[in-house]
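1. Got a predicted model here, sequence first, then my questions.
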Amino acid sequence: MAETSAARAAHHRAVAAEIREKTENILPEIAARAGETEALRRVPDANIAALRQAGWFTAFLPARYGGQELDILSFYELLPMIGQVCPSTAWATMLLGIHTQGAAMFSEKAQDELWADAPDTLLSSSLAPVGKVTPVEGGLRISGRYRFSTGCDHARWAIIGSAHADPATGKIEARMNLVPATDYAIDDASWHVTGMSGSGSKDLVLEDVFVPEHRSELTQALNSYAARGHQVNRDPLYRCAFGPFFAYGLSAASIGIAEGVIAAYTAHQGKRISAFTGGTVAESAPAYMRLAEAAQEVDCAKLMLRRDMSDLMAAAETEHVLDYAATTRMRCNATYVTELCTRAVDRLFRASGGMALQRDNHLQRAFRDMHGAAAHAFSDYDVARQIYGRLLLGLPPAGNLA
């Protein structure tokens, strides 16, 4: 781990440059497999192997297991490269990558189980606390169907969300729990969808699974430097609150989708001839006005991501625990980034003509995938702006909003 801020920054630049160079080399093959990715309903093994070689899955791995400890902003500014050519692959890469940061906040014993003998271990997740949880001696027993576990076919472990009443106090405890793939079943039939179909976000089925205490952490602890892993992994990366960290990953993938649509629209309109006028569509004012507005929306989205992730990293550097107001603003901003990207994609797709509907046209796949990204619970702008709006007006949090 780098010992000073200057040394860390130099390390981050070097790692990011290497990932960028390697990713640029594999983008053509990832793009060529976009149709296959959608047909498989998961990311192809060849994509995962190529991305692993490029360094994506060790970016957030602790250095003591051979990881790079890359900063969050570099990761999120690199991710759109993948999203431009294959949104499903970017979505899975993002989630499989950032779960490493969350898992690094668990106990040292849990981390050793994950990575001591297999530093290439990946984790998927299903964070909504929907299952049955029973506190027992030494841990918890969990049963239930946990949905939308992106990339689970490539993961050896999953992070499972839970909530139960503490036996001593009666207060509800929200927790995150590490569960090995040997303890759950993947329901392959659960993922037949229109958007993000190549992400492989299938259901995990747990039946009376025992989670020992060392594999469970309070969700709040992951956001306040109180998790056991904070004492083991001291790089500021692991002091970035998991909530905003996670939410902005979805936003970074959305930026890539929108940038890909801008590029595809520009190329498409440049050679499109109106069947009625015989003129080049690109010379039509609405065509380039729509493009200008979409480009501005995506620029604004990127600037918002950069500001908030810079603030998150600055807080981590100084071990400052972000308060409710700061995390609420970041959560709402993350959803607004996705909202801006969705607006940009919709605006351009509507102006792309009937040929954009062809199954081999990138625009139609990106349009569907953008709406798949926007449908994620963490991307719900209606919920987020209610929470943020109440905060701005000095109203107490509403209990029915999460």
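-> On my side now, so go ahead. These numbers come from a predicted model, not from an experiment. Numbers count the residues shown, from 1 in each chain.
2. Please count neighbours and contacts with C-alpha atoms only from this point.
-> Noted.
3. Double-check that His164 belongs to a strand.
-> Yes. According to DSSP: H, G, I helix; E, B strand; the rest coil, the state of His164 is that of a strand.
4. separation between it and Pro44?
-> Computed with Cα to Cα, to the nearest Å, the distance linking His164 and Pro44 is 37 Å.
5. tell me the contacts of Glu38?
-> Ser88, Met196, Ser197, Gly198 (Cα atoms under 8 Å, 6 or more residues apart in numbering).
6. returning to that earlier point: of His164 and Pro44, give the one with the bigger neighbour count.
-> Using other Cα atoms under 10 Å, the more surrounded residue of His164 and Pro44 is Pro44, with 22 against 18.
7. Could you find the closest non-adjacent residue to that one?
-> Ranked by Cα to Cα, 6 or more residues apart in numbering and with sequence neighbours excluded, the top spatial neighbour of Pro44 is Thr37, at 5.9 Å.
8. Quickly note the distance from the one you found to Ala247.
-> 24 Å.
9. Those two: which is more packed in?
-> A count of neighbours by other Cα under 10 Å puts Thr37 above the other of Thr37 and Ala247, at 25 against 20.
10. So the more buried one sits against Asp45, correct?
-> No. Using Cα atoms under 8 Å, Thr37 makes no contact with Asp45, being 9.7 Å away.
11. number of nearby residues for Ala384?
-> 23.
12. and it, what element?
-> Element membership of Ala384, judged by DSSP states H and E, is helix 381-392.
13. adding another structure so you can compare the two:
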Amino acid sequence: MTTLLDKKRSVTSNVQSPDKATLDQVLSRIAALAPMVARLAPDIEQGRRLPAELVSALRSARIYGMLVPRRYGGLELDAPSTFRVVSALAKLDGSVGWNAMIGHLGSLMPFLVSRAFCEEIFQDGKDHIFAGSGQPAGKAERVRGGWRVSGSWPFASGCQNAEWIAGTCVMMEGGSPIDSPDGPGPMTRTCLMPAERWEIRDTWYTVGLKGTGSHHVALTDALVPDESFFEFPFGASFASDPIFGKFAEVLVLSHGAVAVGIAEGAITDLVELAREGVTQLFMTTPLVETERFKEGLARLDADLMAARALLEAQIARVWQNPERATAKGLARVAEQLQAVVWITSACVRVAESCFELAGSRAVYESSSLQRRVRDLRVAAQHFAAQPRNYVTAGAAVLARLS
């Protein structure tokens, strides 16, 4: 079925990718994955992870190397292009889109560590899968030879398929937190270690995004060398590529790409259901022919267009900014947080309205529409999409208008 919000209606479709042919090839591979994703949908939900068959296909489609520089074996696409890819995958399945978001951005973590660390990982020229948690749920105590790390980190999406896992720690010395050099509070740093060093704790029992496998990961008294730590997400990179001056901004906005893709899938599901000739109880006209359906569909399509337009405008603005951001803290990404909160909320409304218009046929577990609603509701609980971020954004608006 033709997408309601297709490339011709995309406000940034004329913004050229550095390698349009490569982007088109990736998008073609995603389209070819649609039957596999549909077939594996029950396994994704019940297994609470992406099946190995699908992960292998995503790797073959080069999803995990989209942003990695070419000199390290990646595709070196720009962020507006990778957002199109993430949205396309999220339209197929929310959990697939979410893990693609995490995986393709996670591949940039080694570039925040060091050149030597990065070259060690990418010397084989292959794409690698990364997972992790940005919550400072661990403690790293300074010892001879590095740091002694213990902790249990939640929401490590894709950890069961990852080759490398990261966890953020409060840095300690002599049993007390080390003061942050950037302001009040403790210093936090993130350690990146091979996946086999981590324990995966089976905790991901949720109402939505079930297939992301966002379990807890843990380290217990692990010795981690200095050279395995980096600052997330505002740390500097040795690399001069554009992405590393805007990593935090892209990271925040990427949540909007997932939300838009899931909402687009919800509209597609609704239209496909209506075109089956459904006539609702006590109605004499097929649903698709009723004025209520047509008016509702138009409103939902307009809401989705607005959400996508804001996302595309924001990522284009970030990507085209020649400055390399160095500030740290939420104030730096206030505008991106503001956009993602609004985009996600709009997409939740779209999906829930699709569910309402669809009637009783949407309540069955076999309906992908009910899964879209659950997935978006869980996505909206992420910190980046929380309405409390409007406080940070509001302060930035006041400063801008002063």
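-> Arrived safely, thanks for sending. Note that this is a predicted model, so its numbers are computed, not measured.
14. related to what we said a few turns ago, give me the buried positions along the helix holding Ala384 of the first structure.
-> Using 16 or more other Cα atoms under 10 Å as the test for burial, helix 381-392 of the first structure gives Tyr381, Val383, Ala384, Arg385, Ile387, Tyr388, Gly389, Leu391.
15. Map Val136 of the first structure across to the second structure for me.
-> Val136 of the first structure maps onto Val143 of the second structure when the alignment is built from TM-score structural alignment.
16. what does Ala295 of the first structure give?
-> For Ala295 of the first structure, the aligned residue in the second structure is Asp301 (criterion: TM-score structural alignment).
17. which residues touch the longest strand seen in the second structure?
-> As assigned by DSSP state E, the longest strand anywhere in the second structure is strand 130-143. With Cα under 8 Å, 6+ apart as the contact definition, strand 130-143 of the second structure has outside contacts at 102-103, 106-107, 147-159, 162-175, 188, 190, 232.
18. just how off-centre is that strand within its chain?
-> The chain centroid and the centroid of strand 130-143 of the second structure are separated by 20 Å under Cα atoms, centre = their mean, to the nearest Å.
19. That one: which residues count as buried?
-> Of the residues in strand 130-143 of the second structure, those buried (16+ other Cα under 10 Å) are 130-142.
20. Stretch 199-216 of the second structure now?
-> Within stretch 199-216 of the second structure, the residues that count as buried by 16+ other Cα under 10 Å are Ile200, Trp204, Gly208, Leu209, Lys210, Gly211, Thr212, Gly213, Ser214, His215, His216.
21. Would you mind listing the residues in contact with the fourth one?
-> Under the criterion of Cα under 8 Å, 6+ apart, the neighbours of Leu209 of the second structure are Gly94, Ser95, Trp98, Arg374, Asp375, Leu376, Val378, Ala379.
22. and if you look at the last one?
-> Applying Cα under 8 Å, 6+ apart to His216 of the second structure gives the contacts Ser152, Trp153, Pro154, Phe155, Ala156, Ile200, Arg201, Asp202, Thr203, Trp204.
23. cool, and the second one?
-> With contacts defined as Cα under 8 Å, 6+ apart, the neighbours of Trp204 of the second structure are Arg48, Lys210, Gly213, Ser214, His215, His216.
24. ranges for the helices of the stretch 251-400 of the second structure?
-> Under the criterion DSSP state H, counting those that start in this stretch, helices of the stretch 251-400 of the second structure are mapped to 291-320, 334-358, 368-379, 389-401.
25. I'd like these as CSV, with distance to Ile121 of the second structure appended.
-> Converted to CSV, those look like this (distance: least, Cα to Cα, whole Å):
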stretch, distance to Ile121 of the second structure
helix 291-320, 26
helix 334-358, 31
helix 368-379, 30
helix 389-401, 35
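26. That's all I had, so thanks and see you.
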